[in-house]
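Asker: Below are the sequence and a predicted model; questions follow.
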Amino acid sequence: MAVGWSRDGAVQEQIDATVESEIASARKRLPVGESLTHCQECDASIPEARRKAMPGVRYCVACQSELEKKQKAVALYNRRGSKDSQLK
């Protein structure tokens, strides 16, 4: 069912594009390579259990939490939406 000036299926296409974009973004944020023994940000020791559970880890839990909070604040806006969808 078309809504306003959009064509049939446009809303679902926008939802699919948003989901695909978030999946790609999450994959880019996954750590790769060998884990560090000390946090890249604060130089605190990273526990061996964390390094084994999350290969390629670069931050301690506290610094990783802060980083994710900052990333989430930026990701709250749908910047891929068309002008028409933003006007409604």
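Answerer: Good, I have the coordinates. All values reported here derive from a predicted model rather than from experimental measurement. Numbers count the residues shown, from 1 in each chain.

Asker: hey, let's count contacts and neighbours off CA atoms from now on
Answerer: OK.

Asker: burial of C60, as a residue count?
Answerer: C60: 22 surrounding residues under other Cα atoms under 10 Å.

Asker: give the contact list for it.
Answerer: Shown in contact with C60 (Cα atoms under 8 Å, 6 or more residues apart in numbering): 38-39, 44-46.

Asker: try this one next to it:
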Amino acid sequence: MRIGNFERELSEQRVEQEKETAIAAARSALSGLGKDECEDCGKPIGEARRRAMPSATRCVICQTIHEREQRKVIR
């Protein structure tokens, strides 16, 4: 029973952290402030991506990985 509670708490913490990350990303998008470097891998975000999505905080590869992970969480 304790393990179930522990896992539930971890899950709730993860959801809360994801919410906070989403809120920060939304605020950044609303302000139009993106980044020059990817927040995940630290590599430069390509100019074409920054032009297409000025609020981008991840490179295309890391954004793709992030979106895949988000879909796994939803399921």
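Answerer: Structure's in. What do you need? Computed from a predicted structure; not experimentally measured.

Asker: re earlier: nearest to Q12 of the first structure, of the contacts of C60 of the first structure?
Answerer: Relative to Q12 of the first structure, the closest of these is C39; by Cα to Cα it sits at 41.3 Å.

Asker: Just say helix, strand or coil for the closest residue to the closest one other than its chain neighbours.
Answerer: Nearest non-adjacent residue to C39 of the first structure, counting by Cα to Cα, 6 or more residues apart in numbering: Y59, 4.4 Å away. Under DSSP: H, G, I helix; E, B strand; the rest coil, Y59 of the first structure falls in the coil class.

Asker: How about whichever strand or helix holds N5 of the second structure, which residues are buried there?
Answerer: Per DSSP states H and E, N5 of the second structure falls inside helix 2-31. Buried residues in helix 2-31 of the second structure, counted by 16 or more other Cα atoms under 10 Å: 25, 28-29.

Asker: any idea how far D40 of the second structure lies from E20 of the second structure?
Answerer: Per Cα to Cα, to the nearest Å, D40 of the second structure is found 16 Å from E20 of the second structure.

Asker: how about the helices in the first structure?
Answerer: Secondary structure of the first structure (DSSP state H): helices at 10-29, 48-53, 61-74, 83-87.

Asker: what's in contact with the third one?
Answerer: Judged by Cα under 8 Å, 6+ apart, the contacts made with helix 61-74 of the first structure from elsewhere in the structure are 39, 41-42.
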